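In: Got a predicted structure here, sequence first:
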Amino acid sequence: MSPIRGIKKLPISIPVTDATKLLILLNEVSNKLGRLDERFKYSLLGTELINTLSLNESVQSTRIEGTQVTFIEMVEQAHKKSTAPKIHEVDNYRKALNYGYEQIRNGYPISTRLILELHEILMENSRGTTEGSGEFRRIQNFIGPNNKIEDASYIPIEANEIPDYLNNWENFINKHPYGQKLSTDHLEKENTFIIDENSPALLKVAIMHAQFESIHPFLDGNGRLGRILIALYTVQSDLIASPIFFVSEELEKQRFKYYHFLNSTRGNNASWTQWIEFFLEASNRMADKLNLLLETAEKIAFDGLKKCEKEVQKNVYLLSFRYPKTNAIEMAQALNISPSTARQALNFLVENQLLYKDDQSKRNVAYYNYDITQLIQS
């Protein structure tokens, strides 16, 4: 079978008969995200959980690429220096995610410039092809089971076409700076529903991710960067105020379907319905999980706070949801208190079975919040 070659530009269209089903699903997911956003804004643990959830996202996204590392392994890496490439990949992902969020929060939209900056962060000391880090590829690449282009499942656009396609992609995301509509000349108009730059944000998230993966602008790191862009665009488009809506966990569970449906959006006979439905269903499951996770974590935290006698104990306990593995020095720095005060509070929490202490260590003793680590992994 010949490989699929290239992609059409955005926007896209789907059969009218498919649109109703997708719009019903879209409404369901949007309502759940609205509830999650509202709950998170007023949550006791809102800001504390961002760090923990982003760590889990970093793990899940890199696992899709075959990096064998777990959430617990990354928690254990806190306060340790590691030269393991897999640890660097997860750390780089989280750094890029956090950097991107800061840029969005400061009013800078997703753009070609931001993509290049994120890619450079993502590829630092990483495995794979680090040549061309922060630069678009200058040669043809392909996706396939081996290093033979004739066996490829997909051959992306040529390198000299990348700027033009990314400009089209960027205008789809952000709309044209002068209000110019994207051309629909390449689309079938009869009995179709066009999803363009004015469509609901969650539909655009699904499409912008698939299109970015298909442009495949870098020699390596396209998948990880594409999944970072999902999280960033949900914030940029005001779907959710904080970077907590991550779908990589659900995509990782069904990675073969994920790649299969991505491939169906490519070539001259692209079919977008199955990909959009797959993405919305993954988002729906993730919205359910995050709503339940936040509800459960808040209950755990409220029950734990009832056992605390002093304000400093409460502050240390809540901060342990951000740092599931911590020590007295980290808590002292975070809360601007002395290490001895932090240590006393941590030991109080251990005595009341809210945290657990590593009794094997003699220096920089580690304390664990197992409740949140178990919840994240459930």
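Out: Everything's here; your move.
In: from here on, contacts and neighbour counts on C-alpha atoms
Out: Noted.
In: quick one: the strands in this structure?
Out: 4-5, 12-15, 154-155, 192-195, 325-326, 356-357, 367-368 (DSSP state E).
In: out of these, nearest to Ile64?
Out: strand 154-155 (18.2 Å; Cα to Cα).
In: what residues does the closest one touch?
Out: Residues lying outside strand 154-155 but in contact with it, judged by Cα atoms under 8 Å, 6 or more residues apart in numbering, are Pro3, Ile4, Arg5, Gly6, Asn141, Phe142, Ile143, Gly144, Ile149, Asn263.
In: Next, the contact list for the last one, please.
Out: Read it as Asn263. Per Cα under 8 Å, 6+ apart, neighbours of Asn263: Tyr154.
In: for the third one, same thing?
Out: For Arg5, the contacting residues are Tyr154, Ile155, Pro156, Ile157, Arg266, Gly267, taking Cα under 8 Å, 6+ apart as the criterion.
In: Please name the spatially closest residue to it (chain neighbours excluded).
Out: Ile155 (4.8 Å; Cα to Cα, 6 or more residues apart in numbering).
In: how close does that neighbour sit to Phe142?
Out: As judged by Cα to Cα, to the nearest Å, Ile155 and Phe142 stand 5 Å apart.
In: same question, Asn327
Out: 46 Å.
In: what do you get for Gly128?
Out: On the measure of Cα to Cα, Gly128 and Phe142 end up 15 Å apart.
In: between these two, who's got more neighbours?
Out: Phe142 (21 against 11; other Cα atoms under 10 Å).
In: Make sure the more buried one is actually in contact with Ala159.
Out: No. With contact defined as Cα atoms under 8 Å, Phe142 does not reach Ala159; the gap is 11.4 Å.
In: Comparison target, given below:
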Amino acid sequence: MKKERAGKSVKQLSGKLAYYSFHPSKLPPIPEIEIDSELTEKLIKAYRVLAILDDRAMHIPNIDLFISMYVQKEALLSSQIEGTQATLEDIFNPNISENINLDVDDVINYIKATKYAIQRLDTLPLCSRLLLETHEVLLSGVRGREKNPGEFRKSQNWIGGAGSTIKTARYIPPDVIYMQEALSDLEKYINTDGGLDDLIKIALIHYQFETIHPFLDGNGRVGRLLIVLYLLEKKVIKTPSLYLSFYLKENRIEYYDRMTAVRESGDYEQWVKFFIEGIYVSGQSAIETADELIALRNSNLERLEAENYTKRTHETMIKVFGYLEAHPIIEIGKTAKDLSLSYNTVASAVSRFEALGTLSLVNKQDRNKVYSYNDYISILRSGTELVAQ
């Protein structure tokens, strides 16, 4: 395998200031991707699980709600890969707008950027303009806002640990001029039909985007969002319910090492196999999550039906339950306002949900009591737990 199949290192500056940046080759790779029996089997498994996931989505009573919850989990996981210290409970906090927390703000912006990008696909193809607009939403008003939100970089960047310099960097992306050329080539490749299978193609596109590293900040998050945007545009998936960040977070070191191996040896095949295994694992996880949420919903509705409530009380309970599925941590006053119900009406419904075991009290601050729908959060929490540093 030719060492320069994936690109080459190019000397920048001279003397003591000299360094080498990496100039990636155009896609698709030459020689072309070898599709052996192992890769074929991984593709078959991945497509099978995606078909099941799409079928499951058709049977979820409120698919938009499920997707919204999943987007929030994905935003958290993708941000955690970048070192953000936030939890699922932080994201669901009913008083989130009053709490100044930069980590949580990063995740909230990622949620906004994801929803924006998915909606924008209705009016714009997957292109540099869409990525720039998404990047602007991602970084506006949070950490990184000084890193030119909505603009490709105009200076050299590099990847390394905290305090690293261009001399100690783990990886140095292409210089600005070559970056612009590489981005143009990538945009054409994204929008060229035919050739490789779409799952292989998005594996290559994600790798190429991360290798080009076109932003001063937010490359990882935009690059992971690019995966679902591509699969949606190519109609590989029907709903945005497949996200790879859980898999990539669990295999973070391998994730970076396998991309590095492409640059160093031109071995795209090992990266593609790793990535498509991630599609399969992530699809399986999404199916299991959907099944658990459907089962939990049905169980709770059956318990509500079994109670001997008056018609009016039953209607209120159903209304509050619907709110819980969108806001699994609630504060009575805010819930009452959002549902246009009286404080006492919501308080009574919450007490009944407590008695049923659906809600648990989180704090006891008089009229600002906060309650948690623990079973629901428990299903979504998997993989989002913070590991002690």
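Out: Perfect, I can see it now. None of these values were measured; they are calculated from a predicted model.
In: Give me the aligned partner of the residue nearest to Arg5 of the first structure over in the second structure.
Out: Following TM-score structural alignment, the counterpart assigned to Ile155 of the first structure within the second structure is Ile172.
In: Let me know how buried its match is, in neighbour terms.
Out: 23.
In: What is the neighbour count of His135 of the second structure?
Out: 27.
In: which residues touch it?
Out: Ala113, Pro149, Gly150, Glu151, Gly218, Val222.
In: let's go with 10 Å and repeat that
Out: 109-110, 113-114, 117, 129, 148-152, 215, 217-219, 221-222 (Cα atoms under 10 Å, 6 or more residues apart in numbering).
In: That one corresponds to which position in the first structure?
Out: So, by TM-score structural alignment, His135 of the second structure is matched to His119.
In: Which helix runs longest in the first structure?
Out: Using DSSP state H, we find that the single longest helix of the first structure is helix 273-305.
In: once aligned to the second structure, how far is that helix on average?
Out: Compared with the second structure after fitting, helix 273-305 of the first structure has a mean deviation of 1.2 Å; criterion: mean Cα distance after the TM-score superposition for the first structure.
In: The second structure: matching residues for that helix?
Out: Using TM-score structural alignment, helix 273-305 of the first structure pairs with 269-301 in the second structure.
In: Touching, Ser133 of the first structure and Asp220? I think so.
Out: Yes. Here Ser133 of the first structure reaches Asp220: they are 8.6 Å apart, a contact under Cα atoms under 10 Å.
In: Identify the contacts common to these two.
Out: With Cα under 10 Å, 6+ apart, Ser133 of the first structure and Asp220 have common neighbours His119, Leu122, Met123.
In: Just to check, Arg94 of the first structure is in contact with Met74?
Out: No. Taking contacts as Cα under 10 Å, Arg94 of the first structure lies outside contact range of Met74: 11.3 Å.
In: Those two: who's more crowded?
Out: More neighbours surround Arg94 than the other of Arg94 of the first structure and Met74, with 22 against 18 (other Cα under 10 Å).
In: Tell me the residue in the second structure aligned with that one.
Out: In the second structure, Arg94 of the first structure lands on Ile111 (TM-score structural alignment).
In: before we move on, what about Lys41 of the first structure?
Out: For Lys41 of the first structure, the residue aligned by TM-score structural alignment is Met58.
In: Let me know how buried its match is, in neighbour terms.
Out: 12.
In: Contact partners for it?
Out: With Cα under 10 Å, 6+ apart, Met58 of the second structure has these contacts: Lys238, Thr239.
In: Check the gap between it and Ala290 of the second structure for me.
Out: 11 Å.
In: Equivalent analysis for Leu121 of the second structure, please.
Out: 25 Å.
In: Likewise for Leu231 of the second structure?
Out: Taking Cα to Cα as the measure, Leu231 of the second structure falls 19 Å from Ala290 of the second structure.
In: Can you pick out the residue with more neighbours from the two?
Out: Ala290 (24 against 18).
In: ok, now how distant is that one from Ile237 of the second structure?
Out: 15 Å.
In: about what we covered before: other SSEs contacting the longest helix of the first structure?
Out: Contact here means 3 or more Cα pairs under 10 Å, 6 or more residues apart in numbering; DSSP states H and E; on that basis helix 273-305 of the first structure packs against strand 12-15, helix 16-41, helix 46-64, helix 201-215, helix 248-253, helix 255-263, helix 311-319, helix 370-377.
In: Superposed on the second structure, what's the mean shift for the fourth one?
Out: Yep, that's helix 201-215 of the first structure we're talking about. So helix 201-215 of the first structure averages 1.3 Å relative to the second structure (mean Cα distance after the TM-score superposition for the first structure).
In: Onto which residues of the second structure does that helix map?
Out: The alignment places helix 201-215 of the first structure over residues 198-212 of the second structure (TM-score structural alignment).
In: picking up where we left off before, gap between the match of Arg94 of the first structure and Glu74 of the second structure?
Out: Ile111 of the second structure is 8 Å from Glu74 of the second structure, by Cα to Cα.
In: who touches Pro214 of the second structure in this structure?
Out: 151-157, 173-176, 179-180, 182-183.
In: cool, and Ser9 of the second structure?
Out: Here Ser9 of the second structure is in contact with Tyr19, Tyr20, Ser21, Phe22, His23, Pro24, Ile172, Pro173, Pro174, Arg263, Glu264 (criterion: Cα under 10 Å, 6+ apart).
In: For those residues, pick the one with the most neighbours.
Out: Of the contacts of Ser9 of the second structure, with other Cα under 10 Å as the count, Pro174 tops at 27 neighbours.
In: Looking at the second structure, name the residue matched to Gly132 of the first structure.
Out: So Gly132 of the first structure corresponds to Asn148, using TM-score structural alignment.
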